[in-house]
Every structure is written in C-alpha cells, then in structure tokens.
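Trainee: model this:
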Amino acid sequence: MKLATRRPETLWRWISVRMIALAVIALAVVGGGMWYRFAMWNSKMREAIPEPVRQELDALEAAPGENRARLRQIYGEYLYGDYFAPEMVREDMLIFAALVMIALPLIIAGGVWVSLRLSRQLGAVAVSACAISRGDFSSRASLVAHTPPALQNLTINFNHMAERLQRYDREQQESSAVIAHELRTPLTAAIGRLQGILDGVFPTEPAQLEVLMRQLRQLNRLTEDLHLLSMANAGQLDLSLNEFTLSALCKERLAWAAKTLEALMMRVELHIPERLMLLADRDRIGQLLSIVIDNTLRYATTGQELVLRAHVQHGELILLAEDRGPGFAPEHLDRVCERFWRAEYSRSRHAGGSGLGLSIAVAICAAHGGALTVHNRSGGGARIRIRLPLRFTVR
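Mentor: Below you'll find the model as predicted:
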C-alpha cells in the first residue's frame, strides 16, 4: 500500500487557522451566551402567560402566517412588549460585557500561545544569526518543540546554511596556509636549483634542467587546479558539450593508467553499457574519471580492485567507482572533498598529489548540474558516487 505524501503546512495557513479559531471561539462565547440568556428569558416569560392564552399562542404559532395580527397582539402584551425597556437593555448590556470579559482572557491566552510558538523559534534563529554575523560560524539555532513545521524547516535550512558557511570559512582559512605552502615548495625548489646552476654548483645539463622543469610543471598544475576551482565556485566554468560513449571514455582513461594498474596488480572491472551515450564536456568528464582512478591508485592499492559501474536511476546517470582499500574513516566522510584536505593516516602527503583531486571532481559534477558523494562499502572499501542529470541517450 502506497502511503500518501503529506503536503507541508505553510506558515500563513498555520497562523490563519489559529487566528480564525480564536475568533470563532470568541464569537461562540459571546453569541452563545447571549442566545442562552434570551432563551432563558423567553422561557420565563412564557411560563408567566395565563394558561388559556398560552394554549392559544401555541395554536397560533403552528400557523403564524394566517394569524399574524393576533400573534403580534399576544407578543406585545405578554412577551416582548417590555423587552426594549431601559432596564432590559441595561441588563443585556451588562450580560454582554460579562461575556466579553469571559472571552477576552481566552483570546489573550490563545494569542500569547500562538505568538510564543512563533517567537521562540524565530528568536532562536535570530540569536544564532547574530552570532554568525559576529563571525561565530559554529552557532546553530535550536529546534523548539511544538512549533509550526514551516518554522522548523526554516531553522533546519538555516542550520544547513550555517554549516556550509562554517565549512567554507574553515576551508578558506586552512587552504590559505596550504596554498602558500604548496606554491612555495616547488617554487623554492626551482629557485634553489636555478640559483645552483647560475652559481656553478650544478652543471648546466639536460638532467638538471629536467628537474627544474618538473618543479615548474608541478607549480603550473597547481595553479591550473586552483583556477579551475575558482571558476567553478564562481559558476563560470566553461563546458563544451558533446555526445560521446561513456564506456569508451572509461576505457580510454583506464588505458592511460594501464602501466600503473599493472604494476600495482590492480584488477579492474568495467560494468557500463556499451551503447550509453552521455551529453557532457568530454574532457572534463575524462578529467573526473582520471581523478577517481588516481584516487584509487594512491589510497586503495591494498584492495587490488577497482570497479566502475553505471546505471540509470530516476532519469539520472549514476556512475559508481568502488574499491576494496581501507576506505574512509567515518568521521572524515564529510571532509574528504574539501580543498587540500588529507587525513593524517589515510591521506598522507607522502602519497603525492596536492589534495585538490576530489574537490575538482566535485566542481566538475556541479558544473554539469550533478553531484559527487563518497561512502564506505559494506565489507570494506570506498565508493565514490557520481550523479549526472538526464543528458544522455541509450542507442
């Protein structure tokens, strides 16, 4: 049995229902009280009518249209003749005022109850927003029980925004120092090597120039990676869309790494439909695949297994890269795609690389309207899940 999905309640509807309920309750108290007062007065007056006249009145009221004149005479003489007398009007006003005084606390209590349910949650968000404005990105708004679902969703989304701001701020602070170090290391080495050549410490020969060139290539690669990330974060990463076979691209990138795969005795499995065509930037998707393959070669060689598989799910392309290496520490899963991030024991600097690989892969996916997430496999190993929007065909 399929359960019906409940439409989230909007804030205006939540407030409107309760305000209308308060108004209805107030009207019911005042109107009901006045009706009860009139009913009791009418009953008392009818009991005071002489029995013959009461019997005649009952008979006349059975057919009021035919006996209108006589009914008016009896009503005026025995029932309602004195209803608008000053003392009766004064009594009605006093009863009306008493009913209003009874309804007023109900309205006030209901209004305070509604405003508290609104203000407590909004106040929590306001306090956290004030702290964040002062630079405390660790502040979070607490969820208050029994508040409107719309405000709870607002608080949850606010906390997600604060979490992303905190992560971005932390990444900016950490990456600033790391960028300086990553740039300084090859630059210092290149300057030192060149200075040694100028001073005659190192001979001017192709081998020395090749060492210098490697340092400059590393520096150039790092600056290109940083430029790609900055363009992607600004939403200005240019894509050249064309249609290509995903399986062929995977085989091409695996062929580029064939020597390393053979040297490390890595077993590769490819489970991608041969006729699956993807509309995307072929070079960027190829770069993405190379990053994923390189990540496995650096950190999952102990498992000696790399599996690439793709399938269609809910109109999207899902590409999975799985290995049987050590996987990711659970406490690091939310940080492995940050720039320059390395876990102390599973992502060592000695393994090589700048620490920008997965962050670049995430940027490429985002530029295509997709996403990249990392997970651990049951039984050990890591899984990188790449999701791309419906821009493909199967021929």
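Trainee: From now on I want contacts and neighbour counts done on CA atoms only, so please keep to that.
Mentor: Noted.
Trainee: wait, is Leu270 part of a strand?
Mentor: Yes: assigned with DSSP: H, G, I helix; E, B strand; the rest coil, Leu270 falls within a strand.
Trainee: would you list every one of the strands in the stretch 101-250 of the chain?
Mentor: Applying DSSP state E, counting those that start in this stretch to the stretch 101-250 of the chain gives strands spanning 241-245.
Trainee: I have a second one here; can you model it like the first so I can compare?
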Amino acid sequence: MTTRRARALPLATLTAIVIAIMLLLSVGMAYVGVTWYSAHLEEDNNRSLPPEAAAAYRLVNEGRVPDETALRTLVEHLDALVAPTDFKVQIATLAIGLVSALVCAIIGVYLARRIARPLETLSGAAEVLRSGDFSVRVAASPGTTREVSSLVETFNALATSLEQMEERLRFSNMAVAHELRTPLTVLQGGLQGILDGVFPMDRKVLGDLLLQVEGLARIIEDLRTLSLAIGQKLVMQRQDLDLAEVVETLLSASRPMLEAGGLALETSLRPARISADPTRIRQAVLALMENAARYAASGGSLRCETEQLPDGGALIRVLDRGPGFPEDMDAVAVNPFWRGDASRSRATGGTGLGLSIVQAIATAHGGDLSLRNRPGGGAMVEIHLRAAGEAS
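Mentor: Coordinates of the predicted model:
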C-alpha cells in the first residue's frame, strides 16, 4: 500500500500533465496536417502549371535563375494561384484544427472518465453504506491519483469502523437483554409466588428479591456510566490531586474484600499529581479491585502501583498472579458484559461491564487502558492518564 501510494501522483499534477499533453498533441496534429496538406497542394499547383512555368519553378527551387520568358510565365501563373491557394490553406487549417481538437477531446474525455471512475465507484459504495450494508469495500485501482487512493483508504477504514460498531451494538443489545432477563424473571416469579401464597412473605424471601433489585440497579448504573462516556459527559469535576493518596484511601476500604478473596495486597504508591475527577478515579480502581477479587483470587497476591510519567501524565498499575487475559484481549475492554469465564454467573462474575467502564474513564481523561499478560502468569492493567494540556 505504501509503495503504490508513493508512486501515485497528486490530482493537480496529473491534471496539469494531461492538459499539457492534450495541448501538445493538438498543436502537433495541426502542424503535421497543415504541413502535409501544403505539400500536397504545392504538388497539385505544380502539375497545373504549363511546362515552361513548371521548369522555371524547379530551377528556382534548385537555386538557379531561369530565363526571362519562363520566369515571367511562372509569375503570371503563380499570381493567379495565390488567392485560391491561400483560401484552401485557411480552410484546411480550420478543418485540421477542428479534427485535432475533436481527437484530443475524445482522448481527454477517456482520461477524465478513467480518473473519475474510482470516484463513481466510491459514490456507489457510499450509497450502499448509507443503506446499512457496512460490509462494502472499494478496491483502489492501479494508477489512480494520490488523493483518490487516500480517499479509498479512508472510506474502507470508515466502513470497517461502522461494521465493528454495528457488531458491538448488536452484541450489546443482546447482552443487555440477557443480563436483565434473569433478575427480572426471578423477581417476577418471586413476587407472583408471594401473591399466590406459594412463598411466605418473610425477611429471607424479601432479602433474596432485594438482591435481584440491587443487581438490576448496578447494571443500570453501569450502563448509565457508559452512556455518559459516549456523550463525553463522564468527567465533569476535574481537580488537582495526588493519585497515590486517592488510591491509598480506596485500597484501605477495599482491603477486607481482597482479604476475603484470599489476596494479599502489595503497594508501591509514588506521588503522581494530575488533574482528574477523583470520583471517577476511585470508580475505576474499585472496578479493578473487584475484578481481581473475582478472577485473580487463585494467584494469592495483588499489587497496586502509581507513578508520575516524564510527560506530566500519571499511571495506575494493577498486577496479579491469576489466570491472566485470553488471547483475544481486544474483546476484554471493548465488548460490554465480557467475563473471563463464560460459565460465571452474575453473582460471581459481576455485571461484566467493569473493564469497559475503566476504559471509558481513562478515555474521558484523555488517556487509555492497557491490558497485558505478565511473564510467569497473571495480568497487568495500566490506566494511563495524560496531563490536562495533553488530554485536550
């Protein structure tokens, strides 16, 4: 792709070259045509001269002087031929000029259509894309201009992005329906059983139903967070803070949850000042802690680090010794409701929106989320937050 793009000429350059070639071709055709017709006309005129005048004409062309009588005869006949010959030359020049212009116009139309053909293909593909078929792609024809090649690449990238977005939206809709169906079914069955007198209305039954309501509320809140992120309204209260202090406070509150999951907490919290929304930072770190307690409990240890970056940004790093991420790590944070184990229930696997929310919070701060597997087993998650000027 790079080689083809390097060889492609800009549209302005190609247009200038085509115009120059057409002008040269038109002038050349006119010159050759007029020269040929003039020679042909001269031969006809020579054949129409009397023998003495024709002989005198040949002598003049050879650089010799004919006798006075022959020269006078030649001049008399040439004077009679000047006006009709000039008229014929003018008519021939006009006709040859029109023919050369017509030929150049035909060639120019062909070249213009060849240059514009990829644009026609793109226009047709755009109509297909508008109709909702995001699988359409356009192949860049060889010899096209640099701008058209760039436009084709951009169109294909846009179509690919729209196709991926459609797939994610379809998956998200199915996942939302699946996640909401189970607690709603449990609630409906439980309430119907109480109304029918099948279940007693005691604290245990009501407590079980309340757990389902809490699960629904959490899913709705997580979906609201993602919606705010899409509308770029997730981070509203930025302030200058030290990530080490924010994370340390949250880890102190999360320590009982981690210890209950069998995780020993290690920290290396270096000062890292950044302009960020402390509520969202706590939400992101808490989501990572909950994921670690669910997925990485078998590793027995969890390490959390903060670090100031040379470019003014800051880094939050969480490391564990659990099973790590799957090979297709792009699906982990991109696809909502992803779980490390498809067989996990909602009670053990959460809503599945944790890493998607962490990624949304990092992106809202102008940063990004990095997921990697550690040598020797385990996962490493990094939240990279950029400085305010860099993020904007």
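Trainee: any idea which element the residue lying farthest from the centre of the first structure lies in?
Mentor: Most distant from the centre of the first structure: Pro52, at 79.0 Å, with distances by Cα atoms, centre = their mean. Using DSSP states H and E, Pro52 of the first structure sits within helix 51-62.
Trainee: residues in contact with the spatially most central residue of the first structure?
Mentor: Nearest to the geometric centre of the first structure sits Asn157, at 5.4 Å (Cα atoms, centre = their mean). By Cα atoms under 8 Å, 6 or more residues apart in numbering, no residues touch Asn157 of the first structure.
Trainee: The corresponding residue of the second structure for it and Ser135 of the second structure: what is the separation?
Mentor: Aligning on TM-score structural alignment places Asn157 of the first structure opposite Thr154 in the second structure. According to Cα to Cα, to the nearest Å, Thr154 of the second structure stands 15 Å off from Ser135 of the second structure.
Trainee: and if you look at Glu76 of the second structure?
Mentor: From Glu76 of the second structure to Ser135 of the second structure the distance is 82 Å (Cα to Cα).
Trainee: Quick one: neighbours of Val186 of the second structure, just the number.
Mentor: Neighbour count for Val186 of the second structure, taken as other Cα atoms under 10 Å: 15.
Trainee: What's the match for it in the first structure?
Mentor: In the first structure, Val186 of the second structure lands on Ala189 (TM-score structural alignment).
Trainee: what's that match in contact with, if anything?
Mentor: So Ala189 of the first structure contacts 212, 215 (Cα under 8 Å, 6+ apart).
Trainee: Just say helix, strand or coil for Leu317 of the first structure.
Mentor: The assignment at Leu317 of the first structure comes out as strand when based on three-state DSSP.
Trainee: Ignore what I typed, I meant Cys304 of the second structure.
Mentor: Three-state assignment for Cys304 of the second structure (three-state DSSP): strand.
Trainee: Would you check that it makes contact with Met289?
Mentor: No: taking contacts as Cα atoms under 8 Å, Cys304 of the second structure lies outside contact range of Met289: 9.5 Å.
Trainee: Just the helices from the stretch 251-395 of the first structure, written as ranges.
Mentor: With helices called from DSSP state H, counting those that start in this stretch, the stretch 251-395 of the first structure shows them at 258-263, 282-299, 357-367.
Trainee: can you list those helices in TSV and add mean neighbour count and distance to Pro148 of the first structure?
Mentor: Listed next are the helices of the stretch 251-395 of the first structure as TSV, based on neighbours: other Cα atoms under 10 Å; distance: least, Cα to Cα, whole Å:
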stretch	mean neighbour count	distance to Pro148 of the first structure
helix 258-263	14	56
helix 282-299	19	43
helix 357-367	22	33
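Trainee: Between the ones you listed, which one is closest to Val30 of the first structure.
Mentor: Closest to Val30 of the first structure of the helices of the stretch 251-395 of the first structure, according to Cα to Cα: helix 357-367, at 61.0 Å.
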